[in-house]
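> Sequence first, predicted model second:
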Amino acid sequence: MKKRNKYFEEYYQKIRNDISFITLKKNATIKFKDKEYITGKELPVPIRVEKLLEDIKKQDEIDGLTLNNLIDGIIYLMGTDRSFEYLVDYKEMFKKLSFEIVPYIIYCINNSNNSKDNLVYAKALINNEENEKSCFIYASALENMGIEFHEKGNEVSRYYFEEALEYFEKCLEYNDKFPLAYYKLGYYYKRNQQYVKAELIWSKHQELDDDTIRVEEIRNELIQLKPYVDYEKGYNLVLNEKPEEALDLLLPLVKDFSGWWNLLFFIGLAYRSMGEYSIAERYFENVLKINNVQKDALNELGLCKICLGKYVEAAELFSKLLSLDPGNCEIFCNRAVAYLYNEQVDRAKEDIETALKINPEDPVALSIKEELKKYE
């Protein structure tokens, strides 16, 4: 079970355990407007407010219990225990009373500032019927709880945001023309640095939403998103061994984003894959001016130094990297190569021995070991 799933299971179980019950006697009457419901058997009903429970226990009859008292407890139970055996009886009661529970829950959510209550109420909507609207309401309630926890510095906020994202996505499974889901999802994908996905989602939103304020808001977001979309497309081209195409997208971004080390790193990577080691060297050095402990940049710069014949500088870079990541087999191999090319065979052998202790099956280390045998 995922930690997030376990967290919410325990969260709702704790709330469920805090719910108390009283029993309506057989033939007890509940009234709503001109309707009434008469219990055909003893019926346990949930009560959430302890003070109310104490007051009711002092009475001989159930007349002091209002429908609102019942509804509050029932909704909490619906939200925390969807398999409770008497839920079917409660739904029958609402039917007899012509009481629409779903609009009432939505009304309560819209008129409450209590995020915890709203979360359980929204979960009750989901447990009653899962559709695009109930998913959206629940996702929004999760998001609000996540914001509260985030503002308090509580790391569980990530569970709420992850769960919210899942339910915003579920909205589109039920209705792929639901504009509010597209509106929200774009922000989530943007925060998760999924810029291309955010652009696609927001572009769809522009086609569907008839709210001019939201449409204008997202239009501006799309304009601001464009360089990040180019960045994501560019680095994917680098990773897919298309460096020339990548540079067409990435290089124009440097003017406005010269302090963005991620951008400079992938430009450097593109040039290194093209064999332009001197240019790549400059970009990786600029990355380290921004973030002097960026491990990938240290490694890539070291490889460029080897290709440029700067073996001492390469070894120094790999040594710095090993101080940050002392158990990295790959870096020991890289430093061994730098030592070997600099004719420091004994040091190269030591590094390969260390690398093979870390990973006896590492093919690169084994290959270098074979090469070193030529120097015995």
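Here it is on my side, so go on.
> CA only for contacts and neighbour counts going forward, please
Will do.
> following the helix or strand containing residue 229, which helix or strand comes up?
Per DSSP states H and E: residue 229 is located in helix 212-239. From helix 212-239 onward toward the C-terminus, using DSSP H and E, the following helix or strand is helix 243-250.
> From the chain's centroid, how far away is whichever helix or strand comes after that next one?
As assigned by DSSP H and E, the chain's next helix or strand after helix 243-250 is helix 261-273. Here helix 261-273 is found 27 Å from its chain centre; the criterion is Cα atoms, centre = their mean, to the nearest Å.
> cool, and stretch 92-108?
Chain-centre distance of stretch 92-108: 34 Å, with Cα atoms, centre = their mean.
> tell me which residues in the helix or strand containing residue 54 are buried?
Secondary structure assignment for residue 54, by DSSP H and E: helix 50-57. Residues 53, 56 are the ones in helix 50-57 that count as buried (16 or more other Cα atoms under 10 Å).
> got the contact list for that helix?
Under the contact criterion Cα atoms under 8 Å, 6 or more residues apart in numbering, helix 50-57 has outside partners 20, 22, 47, 62, 64-65.
> what's the most distant pair in those?
Within those, two members stand farthest from each other by Cα to Cα: 20 and 64, at 16.7 Å.
> second one coming, line it up with the first:
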Amino acid sequence: MSYENELKALRKKHLENIPFLTLKKDAVLKTADLIFQLEDALDVPVLLEDLLEDVKQDVGTDVLRVENILKAMCFMIGLDPDFIYRNRYENILRTLKPKTDAYLIYLINQYSEQPDYALIFSLALVEFERSARNLFILANSLENVSIALTKDDQKEKAVFYFEESIKMYHKSAKADQQFSLPLYKLGFYYKQVGQFIRAKDYWERFIASDQDNLRIQEVREELEMLEMLVDYEVGSSFVLNGDIDRGLDKLLPLVPYYPTWWNLLFVIGLAFRQNGDFQIASDYFKNVLRLKPDQIDSINELALCYISMSKYQEAKDVLDAAVALTSDSEVLANRAVANFYLEQYKSALWDINQSLKLNPDDQIAQTIKKEIEIAIAE
């Protein structure tokens, strides 16, 4: 599935519930102060619920009916941009609703409690004008559909709409660099997914271009809290690229502020292990496992620390518990190493064979197996 497939299904569902009425040549459509006369007969849509309400109230062809027709024309353009009568509908809408964008935004707000309707009107809005503001409104409607689907426990579908909303926020930001609202949204998004440097960049650009003092103050407060998270991202990058000392300089000052943030403790443990400080590293990995007992990467790293300190039984005990939790090729390979040093060669061979079944191309595991087979042969 994909967003495109979900949108296609949504459009199809609503298209099946759009009745059409035929207006004859010279029929007049009028709002409170504007008139449009048809030069030819035209099939016009009405939302089914509006048609039923009109029939129930016996409204006739007065202003209310015309308003319902105009609304449904917008709906149709959102549902099917290639509809045969699109140009004629647009002509009518621009005549009877000269501020067409404002009218569509009114409809989007009117249907805020029905996110799929609001989305369809937002799609129509972008068809009329692909501006930064309209792309932002579309992005917001997509996000609202995602929220509604999440509440309805349709999380897989929700992800498609949410990812599309982020794309639209980006397009909105690119369409007009002085339009600040997508920058506000993207800052929160990148903070949520742990890309703190990008979040900081978007929020700093937001402050430089926004005029709302309350929003600016909110983002300034977020930026103050974000500084340490940026240090975490920078420090983690240093560690992963082998610049251990610079990484620890960024990461260690964060521990008093985030003593239960297991990701932080894990990266610090990784840094100390790479530096050969196995005892200190093992303490950090133990702390991670107190917070998150099933964190497999930390189990593997702790076992590697024990093996490096020649504490083979401790390594095996840790990995025994991990095998009970998961069939992970790296866990099995590390337990094979622990069993090898404990001279439990048959157990080591079984472990490494199981590891290679899960990951046949693991060259390290293949090397371990050769060492075990040599030991058994002797």
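On my side now, so go ahead. Every value quoted in this text rests on a predicted model; they were computed, and no experiment measured them.
> against structure 1, where does stretch 208-217 of structure 2 fall?
On structure 1, the counterpart of stretch 208-217 of structure 2 by TM-score structural alignment is residues 207-216.
> And the strands in structure 1, which stretches?
Assigned by DSSP state E, the strands in structure 1 fall at 20-24, 29-32, 35-38, 43-47.
> mind listing the helices for the stretch 51-200 of structure 2?
63-79, 86-96, 100-110, 115-128, 132-151, 155-175, 181-192, 196-209 (DSSP state H, counting those that start in this stretch).
> Residue 296 of structure 1 versus residue 258 of structure 1, what's the distance?
According to Cα to Cα, to the nearest Å, residue 258 of structure 1 stands 18 Å off from residue 296 of structure 1.
> give me the number of residues near residue 174 of structure 2?
Using other Cα atoms under 10 Å, residue 174 of structure 2 has 14 other residues around it.
> What separation do you get for it and residue 187 of structure 2?
In this view, residue 174 of structure 2 and residue 187 of structure 2 are 15 Å apart by Cα to Cα.
> Next, the buried residues of stretch 141-158 of structure 2.
In stretch 141-158 of structure 2, counting by 16+ other Cα under 10 Å, buried: 141-149, 157-158.
> could you dump these to a markdown table with distance to residue 180 of structure 2?
As requested, those are arranged in a markdown table below (distance: Cα to Cα, whole Å):
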| residue | distance to residue 180 of structure 2 |
| --- | --- |
| 141 | 18 |
| 142 | 19 |
| 143 | 18 |
| 144 | 20 |
| 145 | 23 |
| 146 | 23 |
| 147 | 23 |
| 148 | 26 |
| 149 | 27 |
| 157 | 29 |
| 158 | 26 |
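> Can you tell me which of the contacts of helix 50-57 of structure 1 has the most neighbours?
That'd be residue 47 among those, by other Cα under 10 Å, with 23 neighbours.
> how about that residue, what's its match in structure 2?
Using TM-score structural alignment, residue 47 of structure 1 sits opposite residue 46 in structure 2.
> quick one on the thing from earlier: any idea which of the contacts of helix 50-57 of structure 1 is closest to residue 169 of structure 1?
The closest of the contacts of helix 50-57 of structure 1 to residue 169 of structure 1 turns out to be residue 47 (Cα to Cα; 33.9 Å).
> Which residue lies closest in space to the closest one, excluding its sequence neighbours?
residue 73 (4.6 Å; Cα to Cα, 6 or more residues apart in numbering).
> Also residue 118 of structure 2?
residue 108 (4.6 Å).
> what's the answer for residue 230 of structure 2, then?
Using Cα to Cα, 6+ apart and skipping the chain neighbours, the partner closest in space to residue 230 of structure 2 is residue 196 (5.1 Å).
> thought the one you found was touching residue 235?
No - using Cα atoms under 8 Å, residue 196 of structure 2 makes no contact with residue 235, being 11.8 Å away.
> Give the intersection of the neighbour lists for the two.
By Cα under 8 Å, 6+ apart, no residue touches both residue 196 of structure 2 and residue 235.
> Count the residues that sit near residue 136 of structure 1.
When counting by other Cα under 10 Å, one arrives at 26 neighbours for residue 136 of structure 1.
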